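S.K.: test case, fold it:
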Amino acid sequence: MTPQKIIQQFIFAIAVGFLFYWLNIPVGWLLGPMIVGILSATVLGYPQPLPSIFMTLGKAFLGLATAVRFSPDTLILAANYAIPLLLCIAVTGIMSLFHGYLLARFSGIDRVTGLLAFIPGLASSIVAIGEEMGADAVAIALFQYLRLLLVILIVPTLATFLFPANPESVNTVPSLTTEESSIPLVSNLFILGICSGLGIWLGQKFNLPASGFLGTFIVGLVLFWTFPEYIQVPQWLFQTGLLFVGLSIGLKFNVQTVRQLFKAVLIEAGLVISLIFCCLAIGYGFHQIAEVDIVTAILGLTPGGFEAMIATVVQLGGDTSLVLAMQLTRMLMILLLAPWLTAFVRKQDEKDV
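M.R.: Predicted structure coming up:
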């Protein structure tokens, strides 16, 4: 692709990204550019991928933005409920993998794509992992955000209907926004640049699955947990990562996959609803075992829709801090294990061929 064509693609992608952001569409900076890429590839009739450096940098930026959301405090809080929490996360994960297996079997997509379609976590991160592992990133993005949409629509509505708000126990929502960096912006960005470069290099050197993302994520955790000054990951850097990943994925779109994906989407919608009710049952079990209120238990173990779950628990008066700790602990475990599990499934598929 010529430099002029690349610039043109980015102009359209940025314009649609702003539009989706203005319309409050979930992760609009990923979906908007991805749609631009899909439409462009569809009009031409064949994929037209960007240079790989854009995808590599995009995944590194997502790794940083993901790492900054974790802190030792949330893990310490979750440790108070370690055994029942880990048990419920494991059962939830097994159910998710089983639904992914069913999706792959009944829709005809490959098992890695089916697996990643149902892994509950940060959807943008899962898309980045899937792309690097050789799965169908367009399908994963579509399935992940369909799952996210259904979760956001169904779970808060169902929880609000079943468990009306208790005004006397409403918690104060924890801040989900980043505070101001205590060092100059230029120095802050320089440190993030070093962290990204080091993460990409280490990921490639040690052959980490999803090296661009996972290597930077691990380096980012070490940096944010040990650096004496607060390092900020600007919102625009996260949006840039989404832009790079979304446009790169969209431009790889092959129109011949549409028919297969249409059938898979219908199957996935039913499986997602089934998974939601399975997770509600698991949340009820956690409520019984750990003696945590049922609102907190259900929303803490819901597979996705992190911000929506926090907003719902605030409204209904559950334990906001515990829901935050449960969701972040689950995300951390998924982000660390998903690449290795995906690599294992990929190897098994290669042996079966």
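S.K.: going forward, measure contacts between C-alpha atoms and count neighbours the same way
M.R.: Fine.
S.K.: start and end of stretch 298-316, how far apart?
M.R.: Using Cα to Cα, to the nearest Å, the end-to-end distance of stretch 298-316 comes to 12 Å.
S.K.: which parts of stretch 322-337 are buried?
M.R.: 322-332, 334-335 (16 or more other Cα atoms under 10 Å).
S.K.: what's the answer for stretch 335-347, then?
M.R.: For stretch 335-347, the neighbour count (16+ other Cα under 10 Å) marks 335, 338-339, 341-343, 346 as buried.
S.K.: let's see this one next, to set against the first:
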Amino acid sequence: MRAILPIATVVIVAIVGVGIFQLLSFPMPWMLGSLFGVLLTQLIWKIPMKWPVMMRNIGLLIVGTAIGQLFTLNILVSMKDTLLFMLMLNISLSVCCFGLAYLLKIWAKIPFATAITASIPGGLSQLVIFAEEQENINVAIVTFFHVIRVLFVVGLIPIIVSLTGEAPESVIQSSNNVLHNIGLILLGLLFLPIGKKLRLPVPHFLTPVLMGLLLSLFKVDLAPMDSHLLHIAQLCIGAYIGLLLHPKSLRLPVRVLIGGISSAILLLIITFIIAEGMVLLFDMDFATSYLSTAPGGMDQMGLIATALQADATQVTIFQLFRMLFIYIVILPVLKWKIFK
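M.R.: Reported below is the predicted structural model:
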């Protein structure tokens, strides 16, 4: 009973948050309501709260399956025209992040290797693990910077997109194919060991995405994801993100706290400007362009794209390319002696 109570508390707080956000007509209430409800409760009241990683993974499987249903070989082929742009985009963002890291090193007196690892907009868990493996990187600072960035990106981007008035309404249609959807999710779970064996980044998300692509190659008809299942996914992931910012993480030096918040806001502004340019270059809607460039995780941006009815496949491809660029190019560079 004691083990279940902290989880039940999170569920109750998340649902209350969802209800409040729905009453206030805020965008994405199932994700943002649960996120901020859990976050504020954790920071204000000292009550036991726990959210197993398994619950987040269930949400990722649902979102990955929903996006996998949209993937086709034609979509991948059509993205060849943007490959050069994606490469230049990631090089430019990396240069900006290195410059930001240098400023953080001087102003907040953070070791350069720590500042760079904290500034690069990659996956939260992957970069924290990388930091733990390096002797010269402060893991606490890296964790704080990435958690703050996730909270800002996930919390603010849906609001920014809704304020532009260019995004489709955040309405997900219900379907009568719940059993069909659950079957696909379970199939993705069955293929999960293969995704882990291939060392896919965020395997709970990418495995069902790739499975959906394979099924489309065999001309298998896939029913749209039911809205109730997507709401469950948003709540599962929102509650998980809300618990990331522990009160203990706010005990860092004030300059580090200010640096983390400032860098998150600066990256949001930079990617906002880039997204506006992409709207003109590629004739895409602003929601898709901003989610494609935003410094968030591939899974989180995919979830928001699905909820806002943006082009989730394009968002996933852009975010996947950036993640691969960081792992193949940036992280090996950080191991050079110059950054020691």
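S.K.: got a TM-score for the pair?
M.R.: The TM-score (TM-score structural alignment, normalised by the length of the second structure) is 0.67; 293 aligned residues with a Cα RMSD of 4.1 Å.
S.K.: and the buried residues of stretch 322-337 of the first structure, which two are furthest apart?
M.R.: Leu322 and Leu335 (19.7 Å; Cα to Cα).
S.K.: coming back round to it: restricted to helices, list the buried residues of stretch 335-347 of the first structure.
M.R.: Of the positions in those, 335, 338-339, 341-343, 346 sit in helices, assigned by DSSP state H.
S.K.: and which of those is nearest Thr92 of the first structure?
M.R.: Looking across these and measuring by Cα to Cα, the closest to Thr92 of the first structure is Ala338, at 14.0 Å.
S.K.: quick one, what contacts Gln327 of the first structure?
M.R.: 300-301, 306 (Cα atoms under 8 Å, 6 or more residues apart in numbering).
S.K.: helix, strand or coil for it?
M.R.: helix (DSSP: H, G, I helix; E, B strand; the rest coil).
S.K.: do you know how far it is from Pro303 of the first structure?
M.R.: The spacing between Gln327 of the first structure and Pro303 of the first structure, counted by Cα to Cα, is 9 Å.
S.K.: how far off centre is the helix or strand hosting Phe217 of the first structure?
M.R.: Using DSSP states H and E, Phe217 of the first structure maps to helix 211-226. Put simply, helix 211-226 of the first structure sits 16 Å off its chain's centre (Cα atoms, centre = their mean, to the nearest Å).
S.K.: longest helix in the second structure, please.
M.R.: Determined from DSSP H, the single longest helix within the second structure is helix 254-282.
S.K.: residues making contact with the helix or strand that it is followed by?
M.R.: Sequence-wise, the next helix or strand downstream of helix 254-282 of the second structure (DSSP H and E) is helix 286-293. For helix 286-293 of the second structure, contacts defined as Cα under 8 Å, 6+ apart pick out 157, 161, 166-167, 271-272, 274-276, 278-279, 301, 304-305, 308, 310-312, 314-316, 318-319.
S.K.: please apply the same query to stretch 225-245 of the second structure.
M.R.: 10, 14, 30-39, 42, 50-51, 53, 55-56, 58-60, 62-63, 65-66, 144, 147-148, 150-151, 172-178, 181, 303, 307.
S.K.: cool, stretch 25-32 of the first structure as well?
M.R.: 13, 16-21, 124, 239-240, 242-243, 245-247.
S.K.: name the residues of the one helix or strand Val95 of the second structure maps to that are buried.
M.R.: For Val95 of the second structure, the host element (DSSP H and E) is helix 83-107. Within helix 83-107 of the second structure, the residues scored as buried using 16+ other Cα under 10 Å are 86, 89-91, 93-94, 96-98, 100-105.
S.K.: okay if I get the contacts of Gln327 of the first structure as TSV plus neighbour count and distance to Val314 of the first structure?
M.R.: Listed next are the contacts of Gln327 of the first structure as TSV, based on neighbours: other Cα atoms under 10 Å; distance: Cα to Cα, whole Å:
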residue	neighbour count	distance to Val314 of the first structure
Gly300	31	12
Leu301	25	16
Phe306	22	13
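S.K.: what is the nearest of the residues you listed to Cys195 of the first structure?
M.R.: Phe306 (26.1 Å).
S.K.: rewinding a little: closest to Asp221 of the second structure among the buried residues of helix 83-107 of the second structure?
M.R.: Of all the buried residues of helix 83-107 of the second structure, Asp221 of the second structure sits closest to Met86, with 30.9 Å by Cα to Cα.
S.K.: aligned to the closest one, what sits in the first structure?
M.R.: Using TM-score structural alignment as the criterion, Met86 of the second structure maps onto Ile89 of the first structure.
S.K.: ok, now Leu210 of the second structure?
M.R.: The alignment partner of Leu210 of the second structure in the first structure, by TM-score structural alignment, is Ile218.
S.K.: so that match touches Gly199, yeah?
M.R.: Yes. Between Ile218 of the first structure and Gly199 there is a contact at 7.4 Å, judged by Cα atoms under 8 Å.
S.K.: and these two? Which one has more around it.
M.R.: Using other Cα atoms under 10 Å as the criterion, Ile218 of the first structure and Gly199 rank with Gly199 on top: 25 against 19.
S.K.: that one: what's it in contact with?
M.R.: With contact set as Cα under 8 Å, 6+ apart, Gly199 of the first structure has these partners: 60, 211-220.
S.K.: mind putting those residues into a markdown table with distance to Asp110 of the first structure?
M.R.: Output for the contacts of Gly199 of the first structure, formatted as a markdown table (distance: Cα to Cα, whole Å):
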| residue | distance to Asp110 of the first structure |
| --- | --- |
| Ala60 | 26 |
| Ser211 | 22 |
| Gly212 | 23 |
| Phe213 | 22 |
| Leu214 | 23 |
| Gly215 | 26 |
| Thr216 | 28 |
| Phe217 | 27 |
| Ile218 | 28 |
| Val219 | 31 |
| Gly220 | 32 |
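S.K.: just the buried ones from those residues?
M.R.: Buried members of the contacts of Gly199 of the first structure, scored by 16+ other Cα under 10 Å, are 60, 211-220.
S.K.: helix or strand for Val333 of the second structure, which one?
M.R.: If you go by DSSP H and E, Val333 of the second structure is part of helix 331-334.
S.K.: compared with the first structure, how much does that helix deviate?
M.R.: Its aligned residues in the first structure lie a mean 5.0 Å from helix 331-334 of the second structure after superposition (mean Cα distance after the TM-score superposition for the first structure).
S.K.: before we move on, back to that, would you turn the contacts of Gln327 of the first structure into JSON lines with distance to Glu350 of the first structure?
M.R.: Formatted as JSON lines, those follow (distance: Cα to Cα, whole Å):
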{"residue": "Gly300", "distance to Glu350 of the first structure": "36"}
{"residue": "Leu301", "distance to Glu350 of the first structure": "33"}
{"residue": "Phe306", "distance to Glu350 of the first structure": "35"}
